[in-house]
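Undergrad: below are the sequence and a predicted model for it; my questions follow.
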Amino acid sequence: MTALGSFEVGLLGLLAFIFGLDYIWVTPLGIWRPVVAGTLTGLILGDPITGLVVGALLEFVFAGLFTIGGGTVPEAATGTIASVVVAITTGLKPEAAVPLAIPIAVLTMNLEIVVRSFDAVFTHWADREIERGNFGAIPLINIVGAVPWGLSRAIPIWGFVGALAINPQGVKAFIDSLQVIHVGPLTIRFWDAMGVAGAVLPALGAAIMMKMMLSRRNIAFYILGFALAAYLKLSLLAIALIAGSIIFALYLFTHREVLEGTESSSTVTPPTGKATARDFLRWFGVSWFIQSSWNYERMMGTGFAHGMLEVEKKLRKDPEEIKSWLRLHNEFYNTEPHLHNAIYGMVISLEEQGADQDTIRGIKTALMGPFAGLGDSIMWFTILPIAFLLGASLGVQRNILGPIIALLIWIPVSWAVKYYTLVYGYRYGLSMAEVLKGEVLKVFREAITGFAMAIMGGITATYVRATTPIVLAAYGGQAIKLQPVLDQLMPSLLPLLFTLFTYWLIKYKGYSYGKAVVVLFLVAFILAILGILG
């Protein structure tokens, strides 16, 4: 059992605050993801391996939970910190600590809703400074807009961990008192049942990803990933290599005409603009703050004005003209924050060429929706979950390389996407938009969603853990265990059934993610109490 002092409480709250900044600043580091957040929490408490295992398990639970547009979902980082703290301070096994993440994650989600409304204050503040001609205040206003996001993570952690630190012995005694509960003739092993339910919860992450991506075109890849894991017992990395090779070859040969046709196309216009490498690096750096003061009213508007400030000051010498253009950029704007850079680069290039405000407004309005759909599916529902799930697959085996490998995949790929969409958006303007909306990207999107479904199939068979201890009394008095019979019928059958059940709740019953996770947990928990799962 690890004691919590005021220093640890303060440090964990600060860590949660930093996770909030990493999240709203477009995840440049990825440290708010559970497999990394859990490990860092464990390091602070002197037990990184327990933190790693809890975080890895929660990575599978939160795999498909991402905010789109104005939506909110249970927040992964604070839930992870809370679960790791409980596991380490009380000695609770990681699987049993996993369900404890959900209440804190939901609490943080509700605080985030408050922040999304409150941050309109910063947008209106920017309006006033623009009208006063105090343009230099815009960067500070936008960046400070991230502080409430960080506090929405830190406050629940300070409250929860602080309360735990006040009476750790009492918390430990309470947990011990729940080990065995007698309800009439029924003996309930509470934490064993919690562990069973926690091992089933990764079905939520797989089901959410399936809801976003599963289709008739890629269901075969889900089956492929499931079969490779269930029958051949391959690791997630091996499944990624095999499925990736098959999908690459399949799409290369079946869509050769589209790919070769694009390579020989003459519709791409010559590069425009004279930006230097230093210009691109400066714009790239500012672009990470596009969501800093995100709010329900204008979403990324103030972030866009921040990004365009130096460009407008360079292009316009009349303060009234600068004021007019910054008003335009502080209007409503929202898209996926990595592919935003393609629009950002186009706008800079077109303004340098003398485009008027109606043209710029039309470009932003026309492209932010299509780029949002494309970027969300590629970045947040494919690349990020695949990177961190591969890391989590090592983390559950207590391999400290898990979070490191996840970051080594996510950081270079996400930074490259964000940088090069800016460069090519600037250089090729609207022809870049045609490429991003054209057939090649459609083929790429289909291929990468198929790859993601193969990974989800592997996760279903490997990391959704459900078995039954039921013993059947066969003819002649010989007892036969039910689980080997199910394994002969289909290995990992129960994990598949739980995943499909959760998918049915979300896709066809219309359950919210929060409601679905409660139902999934209760079903698994009750079945464990009744001795059906074990």
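TA: Ah, there it is.

Undergrad: use CA for all of it now, contacts and neighbours both
TA: OK.

Undergrad: how close does the spatially closest residue to residue 139 that is not a sequence neighbour sit to residue 327?
TA: Among residues not flanking residue 139 along the chain, residue 306 sits closest, at 5.3 Å (CA to CA, 6 or more residues apart in numbering). Going from residue 306 to residue 327 by CA to CA, to the nearest Å gives 11 Å.

Undergrad: neighbour-wise, which of the two wins?
TA: Neighbour tally, residue 306 and residue 327, criterion other CA atoms under 10 Å: the higher count belongs to residue 306, 29 against 17.

Undergrad: and the gap between that one and residue 193?
TA: From residue 306 to residue 193 the distance is 51 Å (CA to CA).

Undergrad: equivalent analysis for residue 21, please.
TA: Taking CA to CA, one finds residue 21 at 36 Å from residue 193.

Undergrad: let's bring in a second one:
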Amino acid sequence: MTITEYFLLSLLYFWASSTSLSFGVGYYTIYRPVLSGLLAGMAVGDPFVGMVAGGVVNIIYIDFVSTGGSFKGDQCLTAIIAALASVMLKLSPLEAAAAAYPFGFLGILIWKYRLNINSLFVKAYESKHENGKKPNISLYDGVYPQLTLYVMSTAVILSAVISMFLLKSVLISIRGALFIAGLFLVYMSVCNVLVKIGGKRGILLFAASFLLTLETDPDSNILFGVFMMITFVISNKDLYFNRIDSSKSGIISKRHLVYSWFIWMNYSHSCYSYDRLQGMAFAHSMKNIFRKLYGNTEAAHDAIHRHSEFFNTEPNMGTPIHGCIIAMEEQHVQDKDTAGIMFMKKGMMGIAAGLGDSYTQVVLSPLYLSMSIMLCMDRSYYMALIPMLMLTFTILTLSYNGFMKGYYEGKESLIERIDIVKKSRLKIYFPYIFAGILGVSVGKLLMHDSVMKDLTIHAAVGIISIVLTALKNRRSLKFQ
């Protein structure tokens, strides 16, 4: 590999892991294996081979959810290494995914160290404030953590790639074992996610779509159109396009709100730490607001610091909190009722807890990603980018609409949003739509020349996966 290729891969890994350069949607797009595999493959000369390898990794991580600082595996790093193994070592997608899978655990260590290091930036910010030095929140929430993340990303990529090449001869010599391991990872992932979300109907829909795909090999482009039509019909359009009464006028203009939202979207997880989580990011997003309300004064710095306390919410569903708090800060410029503002902030954070992840990470992300995987497995590589673009648009619209409604309509906008999601038809029917798409995706994967080998192996691995999943599920039920 060349120095340029190393640089591009380190930049990709940093970009995917950082919200600061991806407008907050990188976590749902660039970080996901089907797209990071494509970009990694592009860096080393074969984007489509990389995309298929990433698609297999995406199936393995299809039920990935990260909440409140938890992190079960680095799917982006896994996808990058899988793409390299597939392109440069000529491993099949399943073999490459199995070879890359252990590298995902390296990402867990990086994530934990990152949260600890970010805590040092929080302490440095606090120390500066206590000494009356008026620290710039942009440095401690943005510049310093992101530079550190890039250095860490570069070190991780370098270590992972060197390790892969050192193991090259071993990996090539055990291709048969890697194939079985990759198949096992895919089947186990599918079984687990179906048990979690689908129930009996979901399992039946998966089985039906899987068998029909193997029998008829349907055109994924047509299926994508059908699934998108269904999704559009049952989606909750009020979440994205609900009319906002923006007749309210005050010190804060629409331009200030948009800039505050822009900062939040780009830095919501920039200085994510164990002790504050998103607290520094919330304060960062309020910087221009307080500069407008108080000017470059001691009061502005104190107000920014006040909002650096612990805060955590789903960064897109929870944006009504930001808008509402900005409106309250504007209203209470004169009376300085900060206690009431902070009480409202904590109360709204509690109301929104868990709601956003159950919709964005559990419904929207796997729904659109599964469509992208389906198209990728059918070699419709360019079409596979469309669901990712649609997911990006959906997330951005959801976030922006909530931010503005929070400012103009107050806490009622968050309560309204929660009510809409709870009654969401998309959330209700998601398990069945998803199971059908997943069945097609796995069917298309097995129809690849490099995958469809001895059917006895598929049957044996499939049966073992089903039995292990059943035993695991039975054991968990006993403890409930």
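TA: Looks like it arrived, so ask away. Keep in mind that this is a model prediction, so the values were computed, not measured.

Undergrad: in what helix or strand does the aligned partner of residue 125 of the second structure in the first structure lie?
TA: Counting by TM-score structural alignment, residue 125 of the second structure corresponds to residue 126 in the first structure. Using DSSP states H and E, the element containing residue 126 of the first structure is helix 120-132.

Undergrad: what's the average distance of that helix to the second structure?
TA: Here helix 120-132 of the first structure, set against the second structure after superposition, deviates by a mean of 2.2 Å using mean CA distance after the TM-score superposition for the first structure.

Undergrad: give the other helices and strands that that helix contacts.
TA: Identification of packing neighbours for helix 120-132 of the first structure by 3 or more CA pairs under 8 Å, 6 or more residues apart in numbering; DSSP states H and E yields helix 137-144, helix 301-315, helix 319-329.

Undergrad: could these go into JSON lines alongside distance to residue 459 of the first structure?
TA: Listed next are these as JSON lines, based on distance: least, CA to CA, whole Å:
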{"stretch": "helix 137-144", "distance to residue 459 of the first structure": "38"}
{"stretch": "helix 301-315", "distance to residue 459 of the first structure": "37"}
{"stretch": "helix 319-329", "distance to residue 459 of the first structure": "43"}
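
Undergrad: out of these, which is closest to residue 36 of the first structure?
TA: Among these, helix 137-144 comes nearest to residue 36 of the first structure, with 24.5 Å by CA to CA.

Undergrad: what's next to the next helix or strand after the closest one, contact-wise?
TA: Per DSSP H and E, the first helix or strand lying C-terminal to helix 137-144 of the first structure is helix 147-166. By CA atoms under 8 Å, 6 or more residues apart in numbering, the residues outside helix 147-166 of the first structure that reach it are 3-6, 9-10, 12-21, 24, 77-78, 81-82, 85, 104, 107-108, 111-112, 115, 119, 171.

Undergrad: now which of those residues would you call buried?
TA: 4, 9-10, 12-21, 24, 77-78, 81-82, 85, 104, 107-108, 111-112, 115, 119, 171 (16 or more other CA atoms under 10 Å).

Undergrad: hang on, residue 359 of the second structure packs against residue 423?
TA: No - with contact defined as CA atoms under 8 Å, residue 359 of the second structure does not count as touching residue 423 (11.6 Å).

Undergrad: those two: which is more packed in?
TA: Neighbours of residue 359 of the second structure and residue 423, each counted by other CA under 10 Å, are more numerous for residue 359; the result is 18 against 11.

Undergrad: got the contact list for the aligned partner of the more buried one in the first structure?
TA: Using TM-score structural alignment, the partner of residue 359 of the second structure in the first structure is residue 378. Residues near residue 378 of the first structure by CA under 8 Å, 6+ apart: 445, 448, 449.

Undergrad: buried ones from the residues you listed, can you make that a PyMOL selection?
TA: Buried residues among the contacts of residue 378 of the first structure (16+ other CA under 10 Å), as a PyMOL selection:
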select buried, resi 445+448+449
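
Undergrad: which residue ranges of the first structure form strands?
TA: 181-183, 186-188, 471-473, 479-481 (DSSP state E).

Undergrad: out of those strands, nearest to residue 454 of the first structure?
TA: For those, proximity to residue 454 of the first structure was assessed by CA to CA; strand 479-481 is nearest, at 31.0 Å.

Undergrad: contacts for the closest one?
TA: 469, 470, 471, 472, 473, 474.

Undergrad: the fifth one - nearest residue in space that isn't next to it in sequence?
TA: Spatially, and ignoring its direct neighbours in sequence, residue 473 of the first structure is nearest to residue 479 (4.7 Å; CA to CA, 6+ apart).

Undergrad: again, but for the third one
TA: Residue nearest to residue 471 of the first structure in three dimensions, not counting chain neighbours: residue 481, with 4.3 Å by CA to CA, 6+ apart.

Undergrad: gap between the one you found and residue 461 of the first structure?
TA: For residue 481 of the first structure relative to residue 461 of the first structure (CA to CA), the value is 20 Å.

Undergrad: what about these two, which has more around it?
TA: Neighbour count, other CA under 10 Å: between residue 481 of the first structure and residue 461, residue 461 has more, with 26 against 15.

Undergrad: was I right about that one contacting residue 222?
TA: No - assessed by CA under 8 Å, residue 461 of the first structure is found out of contact with residue 222, at 10.6 Å.

Undergrad: alright, I will stop here.
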